[in-house]
Every structure is written in C-alpha cells, then in structure tokens.
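Colleague: Pasting the sequence and the predicted coordinates here, then a few questions.
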Amino acid sequence: MTLPHILLLPGWLGSGPEHWQRRWAARYGDTVVEQADWEVPRRGDWVARLEDVILAQTAPVALVGHSLGCHLIDAWASSSRHTDRVVCALLVAPPDLHGSQLPAVLMPWRRALAQPPLPFPATVAASADDPYCRLAAAKRLAERWGAGFVDLGPCGHVNAESGLGDWPQGRHLLDELVRRSSHPASPFND
C-alpha cells in the first residue's frame, strides 16, 4: 500500500522555522501548503490554493492543519468535489472562530455551526490551555466535524512557543490516524 503524501496547512500568519510543521517538512519531506497572503487570509483564496495542491498530487493525501489551517480543511471539504483524495486529517489547535477575542481579519472565516461532518476520518488534537480555544469549544468542533478528540494537556497553542520541537507525539497521532484510515492508495484519474 502506498503511503499518502502529507500536506501541512499552517494557520494565520504561517508557521515559522521552529514550528513543528516546518520541522516535519524538513525531517519527513512533507509539503507545506504556502498561501499568497498569510496576513490577510481570504478564505476563498486559501481554499482554491489547497484545491490546486491536492489536484497536483498523484497519490492520496493526509491533511495536517494547525490553527486556522483546521478551518481551511473544513471550508475546502465543504466545497470540493475531490474529498475522495484525502485519506484523513489531523486538526491541531483549532481556534474558536465564535469566541469574543477573534481578530477582525478572521471574521470572514466564521461559518454557520450546522455544517456537515468531514467526509474523511479526522482527529482534533487540542491543548488544555490554548489561549485561542477552550477545551470545551475544541471538543464541540470535533463533534461537529465527526472527528475523534485528543486532549494534549497544557501546551499552549501547540506552536513554536510551546517548545515542542519536532513534536513526536503529534507525528504518532498522525501515523496512527493514517494507519487506521481505509482508503485506496492508488494514483488518480481525472
């Protein structure tokens, strides 16, 4: 069985060089999906970019979103006709887009809560002390997305400032999710 290609989806402002996503790209050869504008994240542009990257792959993909990248996965999945190309998704530290502290530039990302669940296996991994999302809100997101849930304990926003280095626990979560996912791993025909 061919392993899926891992696509890493940073959140608002991107992931710096010490972020586990950039470290995974360097260590494992995963692909960071770069956006044209990290400061003003236009949902339609980000979704279109993700669609382009997924369609360019010749094998199935596993998506790993951090922060706003989690909501990108949701927005893409609700509009794409190519969700069958995704083996699974790991959604790490999704922010609460309905919280009172949401920056104005992220307001357009708010969506009605009655969205369908993700059409592929997913796991939400959230921190007990994430300043952008309380654990209860992260659990509600997992339920809405039809995803499993992992409480990571206290590790902030699960970013470079959390001091996770290569974040082996996260890689283990991803490896287990990929292993459990049943998806035909063959090249795609258009």
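Modeller: The structure has been received and is ready for your questions.

Colleague: going forward, measure contacts and count neighbours with C-alpha atoms only.
Modeller: Noted.

Colleague: Three-state assignment for the residue nearest to Q101 when sequence neighbours are not counted, please.
Modeller: For Q101, ignoring the flanking residues on the chain, the nearest one in space by C-alpha to C-alpha, 6 or more residues apart in numbering is Y132 at 7.9 Å. Put simply, Y132 is coil when judged by DSSP: H, G, I helix; E, B strand; the rest coil.

Colleague: Equivalent analysis for the one 10 residues further on, please.
Modeller: Secondary structure, three-state DSSP: A142 is helix.

Colleague: Might one say that it is in contact with A126?
Modeller: No - A142 is beyond contact range of A126, at 9.7 Å (criterion: C-alpha atoms under 8 Å).

Colleague: higher neighbour count, these two?
Modeller: Between A142 and A126, A126 has the larger neighbour count (other C-alpha atoms under 10 Å), namely 31 against 23.

Colleague: The more buried one: what's it in contact with?
Modeller: For A126, the contact set (C-alpha atoms under 8 Å, 6 or more residues apart in numbering) comprises 92-94, 135, 138, 149-153, 158.

Colleague: Neighbour-wise, which one of the residues you listed leads?
Modeller: A93 (31 neighbours).

Colleague: surely it meets H66?
Modeller: Yes - using C-alpha under 8 Å, A93 is in contact with H66, at 5.9 Å.

Colleague: Comparison target, given below:
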Amino acid sequence: MDESPTVVIVPGLRDHVEDHWQTHLARRLDNVLTVPPLETDKLSRDARVAALDEVLTSVSSPVVLVAHSAGVMTVAHWARAHHRDVAGALLVTPADLELPLPESYPSLEELDRNGWLPIPRQRLPFPSTVAASRNDPLAGYRRVVGLAEGWGSRLLDLGEVGHLNPASGYGYWPRAESLVRELRESVSRAASSHATDSDAQVEHSHA
C-alpha cells in the first residue's frame, strides 16, 4: 500500500492558535507536520521560508501543503526560491500584504522591511487551490482572484466566511478535511498511474 502523502501545515503570522481550524486539522489527520512557531524574527519572511523549507527537507514522501493567511505568502515566497517537489497545496484565505491590514496586524512598512513585499505572482510549480472569502478583512475578493490567476491555482469561492479564523467564528472547519482528502487522493492516483506507466515501459523494453 502506498504511503499517504504528508500534510505540512503552514500557519500565518500568529502561528499556533488553539481553536484555529489548522490546529483542529492537525489533530484529526495522520501523517501531518506543522511548521513550528518562530522563537525570534517572528516577522521575518526569510525566517518563515527557512522554517518551511526545514520541515519539507525532513520529509521523503509526497507532500501536500495546507496554508492559511500569511502562511500562503510564505508558500509563494518559498516556491520562488526552492525546488523540492510538492504534490499539491491548499491555500486558504491569503492575506493581502500589499494593502493596509487591520489595526492589530503589522503595518505595510513593517512588512516591507521584513521582506514580504511585493507578493510573488509567478505560476506555482505545483497544483494548488486558493480558497477565497468574499468578505475577508485581510484581502479583497477580486485581489485574491487575481493572485489565484497569477499562481495558476484553481479558485474555490467559500462565500462570506471572514478570514476563516476564530475571530470570524471559525474554529473547527470540517471542509478542510474533505479538501485535504481530495488532494491526498489525487496525489495517490497520480503516483499509482506513474508507477503503472513505468512498469509498462519496463515490460516493453524487455519484450
């Protein structure tokens, strides 16, 4: 039996939040890793990207990324500079770091100083789904649609779910499990198909 793809959870700038859907998801899945909170340089893009890369380097099986908020931007910056194979990614309610965020969040100047700007818009080198909210206080819907187009992502319209965090009334989010299951199944199907094709080529070469 093929090994289930490893799910790597990429939190936003607030890292571990007890009642966050990513925290609930990590508890309910098998074969899952979460990028750990930073002890220092918490706002550093380079430190966030390095932390993600360190987790990915430790995994030998296929990987599915599950990112939220600024964690989506961590993934986008990571993909621009690194080349480890990723089988797929679920990118949920990305925070638009190019426009002013609500008062309790870092300022544009802080984000720029820490390397987050501009947002990478190159096509991602792996299949991805952007799950977008129509009333996200951290990103306008049309802006997120534009990001999804640039990244070559499938767009999933979640409707009005705020920022899909506890402040928006979302702790446990059952749909996360079904979306991750779909990603894992598609990865397993692709791996199985590739193995079958390889076997066929071997048989043909010995015919």
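Modeller: Alright, I've got the coordinates. For clarity, every value in this text was computed on a predicted model and none was experimentally measured.

Colleague: sorry, back to before: let me have the contacts of A126 of structure 1 in CSV, extended by secondary structure.
Modeller: Formatted as CSV, these follow (three-state DSSP):
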residue, secondary structure
V92, strand
A93, coil
P94, coil
L135, helix
A138, helix
F149, strand
V150, strand
D151, strand
L152, coil
G153, coil
V158, coil
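
Colleague: Quickly name whichever of those is closest to L3 of structure 1.
Modeller: V92 (21.0 Å; C-alpha to C-alpha).

Colleague: distance of the most centrally placed residue in structure 1 from A122 of structure 1?
Modeller: Of all residues in structure 1, the one closest to the mean position by C-alpha atoms, centre = their mean is G65, 1.6 Å from it. To A122 of structure 1, G65 of structure 1 is 11 Å away according to C-alpha to C-alpha, to the nearest Å.

Colleague: ok, back up a step: my guess is the residue nearest to the centre of structure 1 is in a helix, correct?
Modeller: No - using three-state DSSP, the assignment for G65 of structure 1 is strand, not a helix.

Colleague: That one matches what in structure 2?
Modeller: Aligning on TM-score structural alignment places G65 of structure 1 opposite A67 in structure 2.

Colleague: follow-up on the earlier one: which of the contacts of A126 of structure 1 also appear as contacts in structure 2?
Modeller: Retained in structure 2 by both residues aligned by TM-score structural alignment, their matches' C-alpha atoms under 8 Å are the following of the contacts of A126 of structure 1: 92-94, 135, 138, 149-153.

Colleague: can you name the two of those that are farthest apart?
Modeller: Taking C-alpha to C-alpha as the measure, those span a maximum distance of 14.8 Å, between P94 and G153.

Colleague: hang on, isn't the residue nearest to Q101 of structure 1 packed against P95?
Modeller: Yes - Y132 of structure 1 is in contact with P95 according to C-alpha under 8 Å; the separation is 5.1 Å.

Colleague: Neighbour count for these two, which is higher?
Modeller: Taking other C-alpha under 10 Å, Y132 of structure 1 and P95 do not tie; P95 has more neighbours (25 against 21).

Colleague: so who does Q22 of structure 2 touch?
Modeller: So Q22 of structure 2 contacts 9, 11 (C-alpha under 8 Å, 6+ apart).

Colleague: From V130 of structure 2, how far out is it?
Modeller: Relative to V130 of structure 2, and taking C-alpha to C-alpha, Q22 of structure 2 is found at 15 Å.
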